[in-house]
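Undergrad: My questions concern the predicted model and sequence given below.
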Amino acid sequence: MGHRRWLPPDHPWRRNKRRFNGAQELGGPPEFPDGDEIMRQLDGVVNRAKTRQKLPPGEVDWKRRSVLYDLPYWKDQLLRHNIDVMHTEKNVVDNILGTLLDMSGKTKDNLEARQDLRKIKLRQELHPFTAENGKTLFPAACFTMTKKEKTDFLQVLHDVRVPDGYSSNVSRCVKLKECTIGGLKSHDNHIIMQQIMPIALRGTLSDDVVRPLIELCGFFRDICSKTLRVEDLDRLENQIPIIMCKLERIFPPGFFTSMVHVIIHLVRECKLGGPVHYRWMYPVERCLGRYKRTVRNKAAPEGSIAEGYFADELLTFCSRYLVNAPTVHNKAPRHQDESRGARNWIKLDKITFEQYRMHMESLMESNNREFTSHQQLEKQQRDQFCSWYKSYVDKLDKADRIELGEKLVTHAKGPMFHAIEYKRYVVNGVLYRTLDVDEEKKSQNSGVCVTTEDGPTYYGKLTRIIEVTYYDLTRYVLFKCDWADIQLNKGYKKDEYGFDLVNFKNLIHTGARITDDPFVLPNQVSQVYYVKDPKNPNWVVAVRTKPRNVYDVGSGESEDYADVDSYHETEPFNINVTGDVGFDDIDCARTNVPPIVAT
């Protein structure tokens, strides 16, 4: 509680008593002490054991003095201690899931929390009462889910399938019968917070509860971006107090633990320390886990870890001198580029053959437009480009054919009728699988999208991977996809939260006609995965992904980064955070849900 201190001084929420702690908030945010002030507070502090005893008034709550303050430069550091975003995110997700699902031992909405509301005389409609049978009851809050709402929420988490290597299988942690979720790892909470939970929340509770939670998910997604800009951090610094204040009037005071409160300081630390990827605990935890596995003598774990660390350093040093031997530094990536798997020889039918030929020749000819205009090219490609192009090449003399190029002359004959079909293909470190293979897997690698220049984005599902061969033995791999109709509200739409919804019941370029073009090159597509929309049947939510170890380094020709769209490169939703919500119009209690029996 108390996050109104970070709002602008003239913000109307500062004077709102009814929906906050019952008092006006006229003070400003606390000032961060400088190094000299901290050294003065630490002067004379001796390390003492943790205690819950209250300190005398005026005494600073320092339980120990870190050895880092013995360094002569430590007091001059602007960021002396880093808030770990990994554990912060994990604790926030635990609080949200435990409270929404009313999980025993994890919920922050219990009898003690309701008694606190009565003690501070806040939200009288949520105060506990005694029934005629002597049992203590308390009304259902606005964030309390019914059994059906819990099932719908968990069903999304249970049915979600992400690309291979994207995250662990979250569905194994979901228990639909008990309406609980447990056993999540830190990275599972990371994926749920930033990707899955915003989708699952839609359609479960009222918009007054769902919108602030989705805004919080978007905030974590923003600060975890690989590229952080000062103007975007300023925007986030203005938004997070509004988001926290929205959560204050929804959840009880016990929800706002110290780990939830530190969210307000994350933007400041990003300004001082840079992107969170260089400061969070994922690589440290992974390294410690590797060293813990080296323990063989449980009676002396420190010695075993030291011995394992020494052996690891020694092997690393020796591996630098091994040229052709496989080591941890030169091992092959998880997905090798152009990896195809098993092959199957097929014979192209007439329509498919003409479609392949039309698509490939139009791409080849687009780089040699000196012999035809763009308007003529579109007409020929749409009507009878293949036959026109072949007759055009046949009429050329020897000198013109040399000028045109051997490849284009050979490609005029078209591809061979025999082709190779694959079930998987790797390009730019991304694994793609056909839809029929994906249905048998726990992961999803058949979702693709193509973004056009100054045009719409096409979403599809990969159905076939075919490698065609021309008479000069040049090979091309093409993806045949089922493309959703991009017409508004027919096969594509955006909801009120900015999610991209796709309906594959309405398709375009199905391949039934020769003029259809269901094929794309592998380097033209980006991978997406689809999550079933709990609000709209037959619709799925498209979530874009970015492959590992692939970075957009730019062309290096311009120093202006204004045109580099790397901040929202994988943003699935985009909500405008506003602070003009009328609190008096929000019901804190749900009258359509029976009261809860206190346990």
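TA: Received it, and whenever you're ready, just let me know what you need.
Undergrad: For the rest of this, base every contact and every neighbour count on C-alpha atoms.
TA: Fine.
Undergrad: K461 is in contact with V450, correct?
TA: No: taking Cα atoms under 8 Å as the definition, V450 is not a contact partner of K461, at 11.2 Å.
Undergrad: Comparison target below:
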Amino acid sequence: MDNNERTKDNEKAKMDLKEYCRRSDLHLQQNADGRWIKPKAKFTLNDDQKKDVCEWVHELKMPDGYASNFGKCVDKKHLKLFGMKSHDCHIFMQCLIPVAFSALPKPIWKPLTELSLFFKDLCSIVLKEDHLRQMEKNIPLILCKLQRIFPPGLFDSMEHLMIHLPYETRVCGPIQYRWMYPFERFLNKIKKTIKNKSRVEGSICQAYLAQEISYFAFHDFESHVLSSNNRVDRNDDLIKKNATQPTLSVFNLSGRSYGKKKGNIRWLDDKEVVAAQLHVLINCDEVKPFLNLYEKAWRDTYNDLTYDIIDKQIEADFPRWFKEYVNSNPQEISQDSYLQILVMGPLRQARSWSVYFANGYKFHTASCGEGKSTYNSGVCVSGTGQDGTISEFYGVLKEII
């Protein structure tokens, strides 16, 4: 956005706010008894709106390990939030403000949303210098919009600090390497080691020395001895690669199931068998040369094929073509190759689980997570669009096979 467009947008926001204040009748009112009543500010929520926000936060589910259970921080009796940790406030400010305060009038809701997006962009993993320079220009305007809404007592040195954050990020780097969460957790851990409150510093030093001695002593133990050094992660996926019996790359991925040892056994229908076979062939590195050969043959035959047409042709005909090619060209396929077994397709008998660990994350199906306080059934898959650009497709896990 250039300077002219930004100026027009700011002027429009000012006019909208002035018109809103003119129509909202923000002045003292006199009732029938002759008493003067001070109306509530327009940025406050009534009891029904507060109740809706509290119920929404109480039923809100976050991914496992992303935030605390917000349902425990809701007081439905007094219609307020309490006991939120600093990280929970951070998540609420970045992601939940635009939804929680959507009942407010647009001239008030819009600056709050811009402030929420400002912090969300500031805490991103990838930052660009030109984007940070634009944020330096936008944050004073956002604060000016907020000063037109909220009382002057709200704005102190902490609110003014936001003006300097983009410049600090541009000079020092991403915020993830400089914020205080690791140190706050470390201080909380240290406070728990205090046994003698009259000698606080002595208790902390003795506990810290004992931990350091134990940490270095564990280096002399055997690898099978469990300690803080080789502790298994909470979402460990048990990466085991069998070097004596190599398999195809698509079957050598890390991951482990949870629950029943053998899972729920069921039979796949014809549509599911075709989908499973196509998924394995497309995602197997050993099959990629044959997939490229099939795609090249179609492009040589038809020059004006689009990505969408090629993808549909691969879904419809590639498994059959791959089977015929492997059977008719045995000289290109070694006798002990797993490709000869791969063309036979999957078994119809399959096992399904409700919980699965993969890539350091915990996934469960939507039905399994109905009674849980976390939501781990959402998945995101990267794919290539018709114009060759990479897009992200979102979905919900119904079953893990």
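TA: Nice, thanks for sending it over. Please read all numbers here as calculations on a predicted model, not as lab measurements.
Undergrad: Would you pull the TM-score for this pair?
TA: A TM-score of 0.77 describes the superposed chains when it is computed by TM-score structural alignment, normalised by the length of structure 2; 350 aligned residues with a Cα RMSD of 3.2 Å.
Undergrad: about what we covered before: between V450 and K461 of structure 1, which one's more packed in?
TA: Neighbour count, other Cα atoms under 10 Å: between V450 of structure 1 and K461, K461 has more, with 24 against 16.
Undergrad: List the contacts of Q384 of structure 1.
TA: With contact set as Cα atoms under 8 Å, 6 or more residues apart in numbering, Q384 of structure 1 has no partners.
Undergrad: err, F393 of structure 2, not the other one
TA: 380-383.
Undergrad: what's the counterpart of it in structure 1?
TA: In structure 1, the residue matched to F393 of structure 2 (TM-score structural alignment) is Y458.
Undergrad: On the three-state scheme, that match is what?
TA: Here Y458 of structure 1 is recorded as strand under DSSP: H, G, I helix; E, B strand; the rest coil.
Undergrad: same deal with the one 5 residues further on?
TA: Look at T463 of structure 1: counting by three-state DSSP, its state is strand.
Undergrad: Would you mind finding the match for K423 of structure 1 in structure 2?
TA: K423 of structure 1 maps onto S354 in structure 2, by TM-score structural alignment.
Undergrad: Pull the contacting residues for its match.
TA: 258-259, 364-365, 368, 399-400.
Undergrad: I'd like these as CSV, with distance to Q277 of structure 2 and secondary structure appended.
TA: As requested, the contacts of S354 of structure 2 are exported to CSV (distance: Cα to Cα, whole Å; DSSP: H, G, I helix; E, B strand; the rest coil):
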residue, distance to Q277 of structure 2, secondary structure
Y258, 24, strand
G259, 26, coil
H364, 23, strand
T365, 22, coil
C368, 27, coil
E399, 17, coil
I400, 16, strand
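Undergrad: buried set for stretch 382-392 of structure 1?
TA: For stretch 382-392 of structure 1, a neighbour-count test (16 or more other Cα atoms under 10 Å) marks 382, 385-387, 389-390 as buried.
Undergrad: can you put those in JSON lines and add secondary structure and distance to D312 of structure 1?
TA: Formatted as JSON lines, the buried residues of stretch 382-392 of structure 1 follow (DSSP: H, G, I helix; E, B strand; the rest coil; distance: Cα to Cα, whole Å):
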{"residue": "R382", "secondary structure": "helix", "distance to D312 of structure 1": "62"}
{"residue": "F385", "secondary structure": "helix", "distance to D312 of structure 1": "62"}
{"residue": "C386", "secondary structure": "helix", "distance to D312 of structure 1": "61"}
{"residue": "S387", "secondary structure": "helix", "distance to D312 of structure 1": "64"}
{"residue": "Y389", "secondary structure": "helix", "distance to D312 of structure 1": "62"}
{"residue": "K390", "secondary structure": "helix", "distance to D312 of structure 1": "63"}
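Undergrad: Please say which position in structure 1 D47 of structure 2 maps to.
TA: Checking TM-score structural alignment: D47 of structure 2 goes with K147.
Undergrad: do the same with K110 of structure 2
TA: So K110 of structure 2 corresponds to R211, using TM-score structural alignment.
Undergrad: Walking through the stretch 51-200 of structure 1, point out its strands one by one.
TA: 129-130, 136-138, 174-175, 180-181 (DSSP state E, counting those that start in this stretch).
Undergrad: And these: which comes nearest P415 of structure 1?
TA: With Cα to Cα as the criterion, P415 of structure 1 lies closest to strand 174-175 of these, at 49.8 Å.
Undergrad: Check the mean deviation of that closest one from structure 2.
TA: Its aligned residues in structure 2 lie a mean 1.9 Å from strand 174-175 of structure 1 after superposition (mean Cα distance after the TM-score superposition for structure 1).
Undergrad: Not counting its own residues, what contacts that strand?
TA: By Cα under 8 Å, 6+ apart, strand 174-175 of structure 1 touches 154, 157-158, 180-182.
Undergrad: and it, which stretch of structure 2?
TA: The aligned range for strand 174-175 of structure 1 is 74-75, by TM-score structural alignment.
Undergrad: Of the contacts of S354 of structure 2 - the most surrounded one?
TA: That'd be H364 among the contacts of S354 of structure 2, by other Cα under 10 Å, with 22 neighbours.
Undergrad: so what's the aligned residue in structure 1 for that residue closest to, chain neighbours aside?
TA: Under the alignment (TM-score structural alignment), H364 of structure 2 maps onto R433 of structure 1. In space, and not counting its chain neighbours, R433 of structure 1 is closest to R424: 4.4 Å by Cα to Cα, 6 or more residues apart in numbering.
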